[in-house]
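Novice: with the input below, show me the fold.
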Amino acid sequence: MLTSPRTDSLAPPDAALRARSRCSRRTNGPSTPRLQHALNTFADSPRQALEEAEDSFDEAVVRLTNTLAERRRVLHEGWQDPDPDTQSDGLRLALRGYREITQRLLRM
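Specialist: Model prediction:
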């Protein structure tokens, strides 16, 4: 069983995302079994292979959407701390996290 990467306030938000991303690539990499199957069966049944590839793509979009929603939640929690002693550092880390994830999305 895989354990989730640490996403609590002790782990920098960008580190938590990178760890989750590495874990996702190992278990659900770009060649999911369904996509690989579609690639392997294209010559025999192209339309069915394309439907399977599309389903695989849709699953990847759902996983990405869920990952981004979780990332947003973690970032949001990072700057909601009312303690003035940690607020400046938390705000800086949250801003860096928003910048990094937004830049990665824009590079797609």
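
Novice: okay, CA-based contacts and neighbour counts for the rest of this
Specialist: Noted.

Novice: the protein: helices as residue ranges?
Specialist: Counting by DSSP state H, one finds helices in the chain at the ranges 13-28, 33-41, 46-78, 84-106.

Novice: and the second one, what's buried?
Specialist: Residues of helix 33-41 classed as buried by neighbour count (16 or more other CA atoms under 10 Å): R34, L35, A38, L39, T41.

Novice: another one to check against the first:
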Amino acid sequence: MMYDQARAQQPPDKGVGAAARWAPGPEPLLPAEERDRVSQRLRQALLDFADTPREALEAAESAFDEVTAELASALAERRRVLRAGWQDQDAQAQAEEFRHALRQYREITERLLRL
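Specialist: Here you go, the predicted structure:
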């Protein structure tokens, strides 16, 4: 909570472009409804395991495969948006936009390393 209050008191970034509009933070990489749907599939696989272990494992594997594909797609889209924000900047906007993009890349990469 203290972190959020400190963040709220900071002035907004003054960068321009798509990267500046893409707010940093702990927002989920996948939409809530997708996470809920896959979580439900995993719960069902656990419930089904006693009666049909092989099918339960196949369902869990399918859920895993789907999430990894969705995650790869979401990360590729974030990369595309970040790159579009700094790739064609003029000389004056470059330094701030580059700084903002670097901060975004660092935050996303650190989140992935903590998985």
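
Novice: measure the spatially most central residue of structure 2 to M2 of structure 2 for me?
Specialist: By CA atoms, centre = their mean, the mean C-alpha position of structure 2 lies nearest to L29, the distance being 2.6 Å. To M2 of structure 2, L29 of structure 2 is 23 Å away according to CA to CA, to the nearest Å.

Novice: cool, and T109 of structure 2?
Specialist: 23 Å.

Novice: between these two, who's got more neighbours?
Specialist: T109 (11 against 7; other CA atoms under 10 Å).

Novice: the more buried one maps to what in structure 1?
Specialist: Counting by TM-score structural alignment, T109 of structure 2 corresponds to T102 in structure 1.

Novice: Q36 of structure 1 maps to what in structure 2?
Specialist: Under the alignment (TM-score structural alignment), Q36 of structure 1 pairs with R43 in structure 2.

Novice: let me redo that: A69 of structure 1
Specialist: Using TM-score structural alignment, the partner of A69 of structure 1 in structure 2 is A76.

Novice: hmm, back to that, for the match of Q36 of structure 1, give its distance to A59 of structure 2.
Specialist: As judged by CA to CA, R43 of structure 2 and A59 of structure 2 stand 10 Å apart.

Novice: how about L115 of structure 2?
Specialist: L115 of structure 2 is 22 Å from A59 of structure 2, by CA to CA.

Novice: the more surrounded of the two?
Specialist: The neighbour count for L115 of structure 2 versus A59, taken as other CA under 10 Å, is higher for A59 (19 against 5).

Novice: got a list of what the residue mapped onto the more buried one from structure 1 touches?
Specialist: Aligning on TM-score structural alignment places A59 of structure 2 opposite E52 in structure 1. By CA atoms under 8 Å, 6 or more residues apart in numbering, E52 of structure 1 lies in contact with R34, L35, A38.

Novice: what's the burial count for H100 of structure 2?
Specialist: H100 of structure 2 is flanked by 23 other residues according to other CA under 10 Å.

Novice: please say which position in structure 1 it maps to.
Specialist: By TM-score structural alignment, H100 of structure 2 lines up with L93.
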